[in-house]
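>>> quick one, structure for this:
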Amino acid sequence: MSKAKEMMVSTPRRKCLTFSIIGLITLAVVLGLALGLTLGRDHSQAASGAKPKEPEGNPYPSPVAMNGTIPNNTDNVTLDPSLIRRESDGKLFLFTTGDTDAPNGTVWTADSLYGPWEKQSQPMVDKESGAPQVYNVNGTYYMFYQTHTFNYSSIGVTDPEADQENHSASIFVRTSTTMEPGSWTEHGRLNITWEQKYNQLDPSLLTIENTTANLAHYYLSFGSYQTGLYQVPMADPPVELAANAMNQTVHLEQNATSIADSQDMTEASFQYYHDGYYYLFFSSGICCPFEKSWSQAITDPYRVMVCRSENPRSDFVDKDGTDCLADNGGTQILATHKGVFVPGGQGIYDDSVEGTILYYHYVPTNNKTDVIEKGYRFGWNKMSFTDDGWPEVV
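Got it, this is the predicted structure:
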């Protein structure tokens, strides 16, 4: 707690005043001094561990305004977006998680990030899917996505937890040269071993340009809640795991204190390289303010965090140097603010037109409890790096 500065107050007296008036003035001075001392104290953190008040105004920039219909839905169609621009003609594709009415995912297209966006009539894939990430690798587009209902007993997993929601998830990969409907080739499930310590959700691909004997060309990160985020090497081309990949799986990040209280859990990893550093973006908190979890989302709202390392496989720290695996590190770069509730499910894209951007989903609100529209909306902002190499939303 910071020390309040105390000021002594003196009040001049006029000799012509009567004794009674002098007494009143004296009393006023005493009361004023007491009140001044009380108001002069800093009570913003009166209780140990109390959460600081949210800053007034708008601590983060609002999502960039878009023309026409902003990708959204009354459910969670724009949850976990993936954005990419087609190299041949500059057409933008936005791939998003499916919902109850459209479980196979949704695709939006536009010629400009500012819109207008058009929702495509055909689904993203021909099965229940979510959290897609699409990358251009040497002219071929790779989509990594998850399903929540893989039958692990079919490959010999007997643990009953493998049948539980999210813990039954698995990651698949498909490729296309155009991203048009009907052009995708399925390559099947990535053979990541089922384990209790992680969920196979939210895949993200990292490409290593200058490989060495100790570094593969591609790495896939994944994980959601449980014990955080993991990474596994991929083959070249990245349509399957590298040989002996599971023995080379590494643990990238976790919030160890959250395991007991289910607060500040992490997911939605996104790997990104910039100027000598490997950045690990992720979402922390309660993602989905459905009726059953709205109060939780208010007390522990989803937000975008980042850690970085010079090594793509370990030693990630936050801006303060706190270890992101051992000591719950992570630097917040986007959180709930005016008109924006629970932003997350983020990605970074180096756009040929607008430059580097951060894109994400969020719930539009007037405040934390007054929802403008049910469900999620797509948002984006430009992103830059400080002189010491930390990303910030601009």
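>>> going forward, measure contacts between C-alpha atoms and count neighbours the same way
OK.
>>> and for the closest residue to residue 386 other than its chain neighbours, the neighbour number?
In space, and not counting its chain neighbours, residue 386 is closest to residue 392: 7.2 Å by C-alpha to C-alpha, 6 or more residues apart in numbering. Using other C-alpha atoms under 10 Å, residue 392 has 16 other residues around it.
>>> am I right that residue 392 is in contact with residue 333?
Yes: contact criterion C-alpha atoms under 8 Å: residue 392 and residue 333 qualify, at 6.1 Å.
>>> overlap in contacts of those two?
Counting by C-alpha atoms under 8 Å, 6 or more residues apart in numbering, no residue touches both residue 392 and residue 333.
>>> quick one, helices of the stretch 251-394 of the chain?
For the stretch 251-394 of the chain, applying DSSP state H, counting those that start in this stretch gives helices covering 258-261, 294-299.
>>> among those, which is nearest residue 105?
helix 294-299 (24.0 Å; C-alpha to C-alpha).
>>> now do the strand ranked longest in the chain: distance to the chain's middle.
In the chain, assigned by DSSP state E, the strand with the most residues is strand 340-351. Relative to the centre of its chain, strand 340-351 is centred 6 Å away, using C-alpha atoms, centre = their mean, to the nearest Å.
>>> so which elements touch that strand?
Applying 3 or more C-alpha pairs under 8 Å, 6 or more residues apart in numbering; DSSP states H and E, one finds that strand 340-351 contacts strand 82-85, strand 266-274, strand 277-284, strand 303-309, strand 355-364.
>>> tabulate those strands (CSV), appending mean neighbour count.
Shown next, in CSV, are those (neighbours: other C-alpha atoms under 10 Å):
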stretch, mean neighbour count
strand 82-85, 24
strand 266-274, 24
strand 277-284, 24
strand 303-309, 25
strand 355-364, 23
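>>> also this sequence, please, to line up against the first:
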Amino acid sequence: MNIFFGTLAILSASGVRGYALPGACSGICTNTHDPSIITRNGIYFRFSTGGRIAIHIAPNITGPWTYKGPLLPKGSIINLRGNQDLWAPDVSEVDGTYYLYYSVSTFGSQTSTIGVAVSNDLENWTDLGSTGITSDPSKPYNAIDANLIDVNGTKLLTFGSFWNGLYQVQMQTPPTSARTGSTPYQISHNQADKAMEGPTVFRNGGYYYLFFSKGSCCGYDKNMPAAGKEYKILVCRSTSPTGGFVDKSGVSCTSGGGTVVLESHSGWVYGPGGQCVYDDPVQGPILGYHYVDRRIGYADGQKRFGWNKMDFSDGWPVV
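Next up is the predicted model:
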């Protein structure tokens, strides 16, 4: 037996956390920040940060992935700095229409807006501009990294990055703007370490799982974080989609809780994060993310698309 993989098997069997390697990926798998996955008519669509939201398609989650072009070729109609460098796409289908949320901001800034574009086919998109969810230094949150969940007709948008953690707001129907009178409320926070962002709420069984990324996301080739401070993916869960999230030890997500789902491992998978969670029609629940392959390089443009199946059989997601 290969000594390296034999050691992984022993560690897993002994209860020490081990992780599966990223699933196979062919075609264009590099420079894929913050991936969001959905399928239509058997075709996989992958949206990612950069290139005014890059669209890639494939016949399978494994690829081969090919480039289709930018989602918004002219950038966003939102009149805000950063409207040509759009971040953190999140795509959902609601009543036959596809909604893709994106962020307009600049790195390290709290002056941000969540925008939305709509489509009937995932290829041709109409930019509707701002959802009305904005932030500035007077607010406790940062309006980026949006994720939509539809709970029996109630649309909830979860968002946030650093500052005072992750927030949620109820949306109108259709979900192009926040519901009148709905004020964003906090669902996750860590006072000691505010490096929390990119929420994803996913329902499985009787629980709603709040996935989020934590740590240093970017610029590893210029400023390598201390060991363990790089990106990783954590989770809390609740029987309600609107709050009460706790980790596996029972610690509230608003008090710094979070159980690790995926982190650097295997000697070469480094800083996984920017995740999406998708109930794949073939694979079942999958975790999509970007990561650095230490064997290739640490630059942001070298980040790879990663994905893994998730097992919820014990009530908590295991990669």
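>>> list the contacts of the counterpart of residue 103 of structure 2 in structure 1.
Using TM-score structural alignment, the equivalent of residue 103 of structure 2 in structure 1 is residue 146. Residue 146 of structure 1 makes contact with 129, 130, 131, 132, 169, 170, 171, 172, 200, 201, 202, 203, according to C-alpha under 8 Å, 6+ apart.
>>> what's the mean distance for the longest strand of structure 1 versus structure 2?
When structure 2 is overlaid, strand 340-351 of structure 1 sits 0.6 Å from its aligned residues on average, using mean C-alpha distance after the TM-score superposition for structure 1.
>>> tell me the counterpart residues of that strand in structure 2, please.
Taking TM-score structural alignment, strand 340-351 of structure 1 hits residues 269-280 over in structure 2.
>>> residues in contact with that stretch?
Residues from elsewhere that reach stretch 269-280 of structure 2 (C-alpha under 8 Å, 6+ apart): 21, 33-38, 88, 90, 198, 200, 202, 211-214, 217, 230-233, 262-264, 284-294.
>>> so which bits of it are buried?
269, 270, 271, 272, 273, 274, 275, 276, 277, 278, 279, 280 (16 or more other C-alpha atoms under 10 Å).
>>> same check on stretch 251-262 of structure 2?
Quick answer for stretch 251-262 of structure 2 (16+ other C-alpha under 10 Å): 252, 253, 254, 256, 257, 258, 259, 260, 261, 262.
>>> quick one: stretch 300-318 of structure 1 aligns where in structure 2?
Stretch 300-318 of structure 1 corresponds to residues 229-247 in structure 2, going by TM-score structural alignment.
>>> how about the strands in the stretch 1-150 of structure 1?
Using DSSP state E, counting those that start in this stretch, the strands of the stretch 1-150 of structure 1 run over 82-85, 92-96, 106-110, 118-119, 130-137, 140-147.
>>> what's the closest of these to residue 383 of structure 1?
Among those, strand 82-85 comes nearest to residue 383 of structure 1, with 14.9 Å by C-alpha to C-alpha.
>>> and residue 12 of structure 2, that one's in a strand?
No: going by DSSP: H, G, I helix; E, B strand; the rest coil, the assignment for residue 12 of structure 2 is helix, not a strand.
>>> so how many other residues sit close to it?
Neighbour count for residue 12 of structure 2, taken as other C-alpha under 10 Å: 13.
>>> quick one: it and residue 6 touch, right?
No: the pair residue 12 of structure 2 / residue 6 is not scored as a contact, 9.9 Å apart, by C-alpha under 8 Å.
>>> now do the contacts for the residue nearest to residue 386 of structure 1.
The contact partners of residue 392 of structure 1, by C-alpha under 8 Å, 6+ apart, come to 333, 383, 384, 385, 386.
>>> give the aligned equivalent of the fourth one in structure 2.
The one in question is residue 385 of structure 1. Per TM-score structural alignment, residue 385 of structure 1 is aligned with residue 312.
>>> ok, and the closest non-adjacent residue to that match?
Nearest non-adjacent residue to residue 312 of structure 2, counting by C-alpha to C-alpha, 6+ apart: residue 318, 6.5 Å away.
>>> same deal with residue 51 of structure 2?
Closest residue to residue 51 of structure 2 apart from its sequence neighbours, by C-alpha to C-alpha, 6+ apart: residue 70 at 6.0 Å.
>>> quick one: map that neighbour onto structure 1.
Residue 70 of structure 2 maps onto residue 123 in structure 1, by TM-score structural alignment.
>>> re the thing from before, widest-spaced pair of the buried residues of stretch 251-262 of structure 2?
Going by C-alpha to C-alpha, the pair spanning those furthest: 254 and 262, at 20.4 Å.
>>> re the thing from before, what about the residue nearest to residue 51 of structure 2, neighbour count?
Counted with other C-alpha under 10 Å, residues neighbouring residue 70 of structure 2 total 20.
>>> check contacts around it.
For residue 70 of structure 2, the contacting residues are 51, 52, 53, 54, 55, by C-alpha under 8 Å, 6+ apart.
>>> quick one: the residues you listed as a markdown table, columns for distance to residue 240 of structure 2 and neighbour count too.
What follows is those, written out as a markdown table (distance: C-alpha to C-alpha, whole Å; neighbours: other C-alpha atoms under 10 Å):
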| residue | distance to residue 240 of structure 2 | neighbour count |
| --- | --- | --- |
| 51 | 36 | 17 |
| 52 | 34 | 21 |
| 53 | 32 | 25 |
| 54 | 33 | 23 |
| 55 | 33 | 24 |
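>>> closest one of those residues to residue 174 of structure 2?
Closest to residue 174 of structure 2 out of those is residue 53 (22.2 Å), distances taken as C-alpha to C-alpha.
>>> map that closest one across to structure 1 for me.
Matched by TM-score structural alignment, residue 53 of structure 2 corresponds to residue 105 in structure 1.
>>> cool, residue 175 of structure 2 as well?
In structure 1, the residue matched to residue 175 of structure 2 (TM-score structural alignment) is residue 238.
>>> over to residue 161 of structure 2?
Counting by TM-score structural alignment, residue 161 of structure 2 corresponds to residue 224 in structure 1.
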